[in-house]
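K.L.:
quick one: sequence plus predicted model below, questions after.
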Amino acid sequence: MVLNGSAARQGQIVDIGDGLIMRWSTSADAENVSKLMSDCFRFLPSGRQLPDDQIPGENEVLANAARRLLKGTNACMSSTDYALVENTQAGPSQNPIVAAVSLHEIPGYYGSVRLTYGKPELIACDPQFRSRGLIRKLMMEMIHPESDRRGHVLQMIFGIGYFYREMPDISWIPKLGEGEKEQYTLRQATLDDIPFLVRLSTNENLYVDAEMGSAYDEKYWRWLVHDVYQNPVGRYDGHRITTIIRDETSGRDIGFNQTAFVYSFLWFKFALEKGEPLHKILHPVMRQMLAIGNKQCMTYREQELAMKAAKGESTDDVRKPQLSSMRLALGPKHPAMTLVQSKLAPEEVLPVIPLYTRVFDYSAFILKVAPTLEARLAQSVFAGATAKLQLNFFKKLEGMSASGLEVVFEKGKIVSASPWKKPSPEAKVEEVRKRKAAGLPALTIYAGEFHPLTFTSLLTGYRSFMDLAWSNADTNVDNEDSRYFLEALFPKVSHDFDLFIW
């Protein structure tokens, strides 16, 4: 599978000196990229507590993730979408791949508008080649231009959409009575279930209140329920398990459930058809998904025993696992969270989840998401406004197409968005004189200023205008109406991004 592939791009080789070249990947690079990831992320928390004087082993999870990304069947990238730095002078025992950044395509939404986000992912640089700007070169000279070529109006690197709540003790879950059978059963989802999963995986059914996020389309579900299991590359290939919930009394499929288990057991998604009694379905679902989790535990244990035995290593430290806790990522508004609230660990107060975004061309982004912005305006005191929004970013920096932005509204509709440069005071006076001389009405102008690149945080709803004003003195507006206009267009919103489809 090739996502927006380009034959010309595959022949691109950039000599950056000292025997290093930049190029795009092929499937033949899978093992070397995998080795780079496993070495670079040794110290990433792995769920195991090691002595302070012990160097962790290779990161098997991310090594296998790299192999999956380069299989050519992944839902978010092809085998040619890793930007690499290769050391052409590497010796026989050295890994020639010394830096790597992959480019993912993530289907998503901005309000009512569907779009595709570009997402740099699984990034690493060999410690011996750090502090040379290699990752920056890969991003600026390969990843960003390719993402722009594909029409991604926004690239992002994001954290989780909400923090996990911990259920430290799961022994309270009621056992099934002797001789009883579950009325609601779980079976693993298949290709035939994809239309059902697509229909049910909406924000409404998942109880997600988000204005930006991932769209769970056919490609997403095909990867998770089928393609990830084809030609396995190692452990954790199928760590995300989607099951269909069936009502045995009526014989109908009534919902789906999604869990994951790598270092800990996580509950990701739980959706039901409207009108189904969640309070009756909850415990049967929890009982059966924990049974699935314990089965995964034993499978991983058997695989680890076999791996250690093949290497002649001791297996004394391979314990027999048993789930005793669960992490929940259903979202704070999911009714299941209410039903189990008393069993959760005390809620922690955490900072805002990191969301790093790049919008190279603000004009293109505004025009792409215009229906959402117009809908927001229609629900505000500025409904039907005819005005100009003029924003000054002081100067044009690398990573931005212009030093300012002008958006023209007519009767509440966006008619244009274009680069703009703040005029001199004299030029503004001259424009007013010309309009008066021509008998034209005065323009309504809403204006503001933002430190270069910070406007993106407002555009994506990651920060509010006041957040930016408090954190950066360069954030300013001409008057209070301008501030209210900006807040109507760009409110602070929730995000819901799925990070684990690879």
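P.N.:
Received the coordinates, thanks. Numbers count the residues shown, from 1 in each chain.
K.L.:
when you work out contacts or count neighbours from here on, use the C-alpha atoms and nothing else.
P.N.:
OK.
K.L.:
verify the stated contact: Ser112 with Thr372.
P.N.:
Yes. Here Ser112 lies in contact with Thr372, judged by C-alpha atoms under 8 Å, at a distance of 5.7 Å.
K.L.:
which one's more surrounded, these two?
P.N.:
Neighbour count, other C-alpha atoms under 10 Å: between Ser112 and Thr372, Thr372 has more, with 17 against 14.
K.L.:
quick one: the more buried one and Arg114 touch, right?
P.N.:
No. With contact defined as C-alpha under 8 Å, Thr372 and Arg114 do not form a contacting pair (10.2 Å).
K.L.:
distance-wise, check His104 relative to Ser78.
P.N.:
According to C-alpha to C-alpha, to the nearest Å, His104 stands 9 Å off from Ser78.
K.L.:
in what helix or strand does Thr243 lie?
P.N.:
Using DSSP states H and E, the element containing Thr243 is strand 240-247.
K.L.:
can you pull out the helices in the stretch 1-150 of the chain?
P.N.:
Using DSSP state H, counting those that start in this stretch, the helices found in the stretch 1-150 of the chain span residues 7-10, 30-40, 60-69, 134-138, 144-149.
K.L.:
before we go on, here's another structure to hold up against the first:
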Amino acid sequence: MFPHIIDTAYRQQLDERLILRFATTNDLEPLAQFNGRIHGDHGQFNPFVAQWTREFASPDHPSCGPGNVTIVEDTRTGQIVSSMCSIPQTWTYDGVSFLVGRPEAVGTDPAYRRRGLIRAQFEVFHAKGEAAGQLAQVITGIAWYYRQFGYEYAIDLSGGRGVHPSLVTPLKEGEVEPYQLRRATVDDLPFIAPLYDRQCARSLIACPRSTAEWRRLIDTADNPMQFLDTYIVETGNTAQPIGYVTCQCELGWGQFRVSEFNVIEGQSLRAVLPAVLRRLRPVAEAAARAQGHELRGLFFQFGEQHPLFDAAPDLLPQARPAYAWYVRVPDPPKFLNRVAPVLEARLSRSGLAGHTGEMKVSEYVRGFKLIFEGGRIRSEAWTPDDTDNAAFPPFTFNQLLFGRRSLSELRYVYPDVGCEPEFAPVLETLFPRRPSHVLPMA
């Protein structure tokens, strides 16, 4: 269907007026204006989205650029009427890397909606991703919508705990602040990067950062509008670095959001948190004023589980459940074979070590086999029939695969999830529930 899908000169005539094509550098500012308008709240132009568009659509972006941005153009007016991008990146599954495409900035002018323009662009990016060796596509977005393109909620997103600014504990009279914050520079990367890597190791799914990506995030001197601010946490008396904290500059739902908070081994998160809250409160208040929002909280957006939440739940009393990443896995056997070392290690640590056998898993519209040979695992495609050993409604297996839900939880929610008793321990061993906190390349 897409013989020249990697060729950025690809064009598809959608009807007598509309052409789907890849962006060029000439589209950069019109696209930024389009996205800022389409993705603004309540008809307001969104300058953060506009600036983000200038970054991901720029030829200088480390992985996206105009060749990973599609545009639907109305040839009678020359106007952009629909667009999206897909940001290529590498994620890890318990340490095993795999290629990912991240569709983002998906939008259509209201006058052109319900014509299949988004579906046509997804088809292009899915074909392009397959050609590039991507094993999954992931997207954040509005409820339900992306299910119609083969996506399923499968990785926790954006949950966490927070506190109203008025509840931040002030210093007592005569006390000296034990910790201070200063803005991070590229010279701090040898200190910051290993702490981030340790955070990734806690998460089933993670997005490693190269040195170049770290520099892009930290060195914002030439950026007219920052998206993230990173601060070094230092002891107040000796200025010894003990951790770092990263905040999102744009408020969301009135919340000033902290996306990373990592400290060195042996350092108490609970001891550091009060000082961090006190130092971030004026930063959050200034951001809220500048953006015309009421500041409703300082929110630590780490998902539902994090060492900080175990250490100081009373200091962050407001809990917010996680939303989720949509995930598409176009070829489950290929993905399973990629992460087979992880699955084999889980098997070897269990009472099923050395297991030999075969398991047929149906997703009703497709299926696959898990083949075990003395503890080694491989997978292959299988056409579902009435001999399956386990069954999942289309794409809900992703929730098990990515650790968001256990087999018993899925069986409770979905009447059409089934598993023969002798095979349930196999799935429970291979796919335990495990949290993820993914910070993607944007």
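P.N.:
Yep, that arrived. Given the structure is predicted, the values throughout are model-derived calculations rather than measurements.
K.L.:
superposed, what's their TM-score?
P.N.:
For this chain pair, the superposition-based TM-score is 0.84 by TM-score structural alignment, normalised by the length of the second structure; 422 aligned residues with a C-alpha RMSD of 3.1 Å.
K.L.:
where does the strand holding Thr243 of the first structure end up in the second structure?
P.N.:
Strand 240-247 of the first structure corresponds to residues 228-235 in the second structure, going by TM-score structural alignment.
K.L.:
all helices of the stretch 351-500 of the first structure, in order?
P.N.:
362-368, 370-378, 425-437, 455-459, 465-471, 480-489.
K.L.:
the first one vs the second structure, average offset?
P.N.:
Comparison of helix 362-368 of the first structure with the second structure after fitting gives an average deviation of 1.0 Å (mean C-alpha distance after the TM-score superposition for the first structure).
K.L.:
what's the matching range in the second structure for that helix?
P.N.:
Mapped onto the second structure using TM-score structural alignment, helix 362-368 of the first structure covers residues 332-338.
K.L.:
off-centre distance for that stretch?
P.N.:
Chain-centre distance of stretch 332-338 of the second structure: 20 Å, with C-alpha atoms, centre = their mean, to the nearest Å.
K.L.:
cool, and stretch 293-307 of the first structure?
P.N.:
29 Å.
K.L.:
got it, and stretch 419-428 of the second structure?
P.N.:
Worked out by C-alpha atoms, centre = their mean, stretch 419-428 of the second structure lies 30 Å from the chain centre.
K.L.:
which residues are in contact with that stretch?
P.N.:
352, 359, 389-391, 406-407 (C-alpha atoms under 8 Å, 6 or more residues apart in numbering).
K.L.:
going by residue numbers, what spans are strands in the stretch 151-300 of the second structure?
P.N.:
152-157, 160-163, 179-183, 205-206, 228-235, 241-248, 255-263, 297-300 (DSSP state E, counting those that start in this stretch).
K.L.:
buried sites along the third one?
P.N.:
Of the residues in strand 179-183 of the second structure, those scored as buried under the neighbour-count criterion (16 or more other C-alpha atoms under 10 Å) are 179-181.
K.L.:
ok, back up a step: mean shift between the strand holding Thr243 of the first structure and the second structure?
P.N.:
Mean deviation for strand 240-247 of the first structure: 1.6 Å (mean C-alpha distance after the TM-score superposition for the first structure).
K.L.:
report the angle between that strand and strand 252-261.
P.N.:
Between strand 240-247 of the first structure and strand 252-261, the angle comes out at 150 degrees (axes from the mean of the first three to the mean of the last three C-alpha atoms, to 10 degrees).
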